[in-house]
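K.L.:
Sharing a sequence plus its predicted fold:
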Amino acid sequence: MSVKMNRKIKRALAFGAVAGAALGVLITFAAASKAVDKKAEAFAKTEKTLKKEKKALEEQVEKQKSIEAAATLSTKGTDDWELLLVNDNYPLDQKYEPELEEIAEGRSVDARIAEDTKKMLSDAKEAGLKMYVLSAYRNYEDQKTVFNETMGDWINQGSTYLDAYEETKKSVAIPGYSEHATGLAMDIVSEDYQDLDDKQADTKESKWLAENCYKYGFILRYPSDKSDITGIVYEPWHYRYVGKEAAKEIMEKNITLEEYLGVA
């Protein structure tokens, strides 16, 4: 073999060794990068899980605070019974049962507001209006039925169970979180138009209620521009008794019960 050929072979072998070493480095780097990526992915998942658990814990703490606050408010004193707050953050004890009095056939309210309620309905009738109390007191089981039926309607329209639940929450309180269980709330509509939609606000009956309800101790509980506070969409048919003094201030200031109580 010639010296020249010998040199070529040596250069080739040297190049191969360098290339092999470089390839080894690349493979090692790739493996290391993959391992780092896996660790990063695992860390991200762990971090996401921890954040989720932290959020759930914080929500649980806030819920407990709300429950305690609701309990405090409801037992604050007999003079404050009409200001009992019930919403997504302030649940009502399932055992709560007000003393009831019928104000229309098959419709009852807390006996303490019966006189004012009858007077409001009577005055509306004298004004030539046709009020219809679609719903008044509802106990826990009744509320569960209404919630499930409404959720079923959404599912029948093609919504998933989760979406149906979320949509139902916007217009129907979860059992245990409904004002109807207090005996202080009523759904009042026009006898000639009983659909629960925004058009209800255009009826003579709704317009009269919106203007005069405070005189009898009632407020429009879920105004059109306050759903971010109340958690419930606009309901021009849902009226809540809070007492004449509070009702006057709430309606004049265009605020909600939450805002009036300072818990918004």
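P.N.:
Received the coordinates, thanks. Not measured: the values here are computed from a predicted model.
K.L.:
can we go C-alpha only for contacts and neighbour counts from here?
P.N.:
OK.
K.L.:
which stretches of this protein form helices?
P.N.:
When assigned using DSSP state H, the helices of the chain occupy the ranges 3-74, 114-126, 140-156, 161-171, 204-212, 227-230, 244-253, 257-261.
K.L.:
list the helices and strands the third one packs on?
P.N.:
For helix 140-156, the helices and strands in contact under the criterion 3 or more C-alpha pairs under 8 Å, 6 or more residues apart in numbering; DSSP states H and E are helix 161-171.
K.L.:
next, the one to line up against it:
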Amino acid sequence: MDSEVLFHILQDLGLPEDYGEKRGLPFYEEAKILVKIGLNPYGKTIYLEPDTAKAWKKMKKAALDENIELLPLSGFRSIHTQAAIIRMKLEAGRTLDDIMTANAPPGYSQHHTGRALDICTPGFIVPEKAFDQTPAFQWLTIRAQEFGFIMSYPERNSEGFIYEPWHWYFVL
């Protein structure tokens, strides 16, 4: 994405151009090639970049073989979609400072890469801390790394985001 376009998107949200850099967040390019991995529990099609999709498929099957059902909640998210999510939260009356603890600014979300996946399980289909009490989360903490996934935002993470036990990033 053109840096001037990103500057205008950040400016429109009330964020300075250097917000990500000052906060120490890495910039993430948008994925160029995406594949469908299925639907989330709300019926929305989820996309990942091809290598991540393959790893997800293997991990999901391995979990299912152990009676753990992993469901995709959110995958690829464009810079424009990230901005729309933040705009919607602002319009709902949330403060920008509050939003920036749970959402990365446009250009700085791992979801842009197509390698980030928010994961849920039946009975826990919203991204909330309680997910860490599920057998699915316990399985992920033990096995996800075998498939190349790490939990990006553990408690007290250096990026300053809230604890996100549902957010996993493909690193291999």
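P.N.:
Cool, the structure landed. This is a predicted model, so every value here is computed, not measured.
K.L.:
Let me see the TM-score of these two.
P.N.:
Scored against TM-score structural alignment, normalised by the length of the second structure, the superposed chains reach a TM-score of 0.78; 151 aligned residues with a C-alpha RMSD of 2.3 Å.
K.L.:
can you redo the helices of the first structure as TSV with distance to residue 105 of the first structure and mean neighbour count?
P.N.:
What follows is the helices of the first structure, written out as TSV (distance: least, C-alpha to C-alpha, whole Å; neighbours: other C-alpha atoms under 10 Å):
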stretch	distance to residue 105 of the first structure	mean neighbour count
helix 3-74	29	12
helix 114-126	12	16
helix 140-156	17	17
helix 161-171	25	16
helix 204-212	19	18
helix 227-230	30	16
helix 244-253	25	17
helix 257-261	29	16
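K.L.:
so which of those helices comes closest to residue 187 of the first structure?
P.N.:
Smallest distance to residue 187 of the first structure across these (C-alpha to C-alpha): 10.8 Å, for helix 204-212.
K.L.:
and residue 103 of the first structure, how many residues sit next to it?
P.N.:
19 (other C-alpha atoms under 10 Å).
K.L.:
Identify the residues contacting the equivalent of residue 173 of the first structure over in the second structure.
P.N.:
When the second structure is aligned by TM-score structural alignment, the residue opposite residue 173 of the first structure is residue 104. Going by C-alpha atoms under 8 Å, 6 or more residues apart in numbering, residue 104 of the second structure touches residue 82.
K.L.:
How about residue 185 of the first structure?
P.N.:
109, 136-137, 179, 238-241.
K.L.:
So which of the residues you listed are in strands?
P.N.:
Judged by DSSP state E, the subset of the contacts of residue 185 of the first structure located in strands is 109, 238-241.
K.L.:
between those residues, which is nearest residue 27 of the first structure?
P.N.:
For those, the nearest to residue 27 of the first structure is residue 238 (70.1 Å; C-alpha to C-alpha).
K.L.:
how deep is the closest residue to residue 67 of the first structure other than its chain neighbours tucked in, by neighbour count?
P.N.:
Using C-alpha to C-alpha, 6 or more residues apart in numbering and skipping the chain neighbours, the partner closest in space to residue 67 of the first structure is residue 90 (5.7 Å). Using other C-alpha under 10 Å, residue 90 of the first structure has 22 neighbouring residues.
K.L.:
Next, the contact list for the most centrally placed residue in the first structure, please.
P.N.:
Taking C-alpha atoms, centre = their mean, the centroid of the first structure lies closest to residue 231, which sits 4.7 Å from it. If you count contacts by C-alpha under 8 Å, 6+ apart, residue 231 of the first structure has them with 87-88, 170.
K.L.:
and residue 230 of the first structure, what pairs with it in the second structure?
P.N.:
Looks like residue 230 of the first structure aligns to residue 159 there (TM-score structural alignment).
K.L.:
Show the contacting residues for its match.
P.N.:
By C-alpha under 8 Å, 6+ apart, the neighbours of residue 159 of the second structure are 23-25, 153.
K.L.:
Of these, which is the most crowded?
P.N.:
residue 153 (19 neighbours).
K.L.:
doesn't residue 169 make contact with that one?
P.N.:
No: judged on C-alpha atoms under 8 Å, residue 153 of the second structure makes no contact with residue 169 at a distance of 9.6 Å.
K.L.:
related to what we said a few turns ago, is it possible to get CSV of the contacts of residue 185 of the first structure that adds neighbour count?
P.N.:
Formatted as CSV, the contacts of residue 185 of the first structure follow (neighbours: other C-alpha atoms under 10 Å):
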residue, neighbour count
109, 26
136, 26
137, 26
179, 27
238, 23
239, 24
240, 25
241, 26
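K.L.:
between these, which is closest to residue 199 of the first structure?
P.N.:
Once C-alpha to C-alpha is applied, the member of those that ends up nearest residue 199 of the first structure is residue 238, at 13.7 Å.
K.L.:
In the second structure, what residue corresponds to residue 135 of the first structure?
P.N.:
So residue 135 of the first structure corresponds to residue 74, using TM-score structural alignment.
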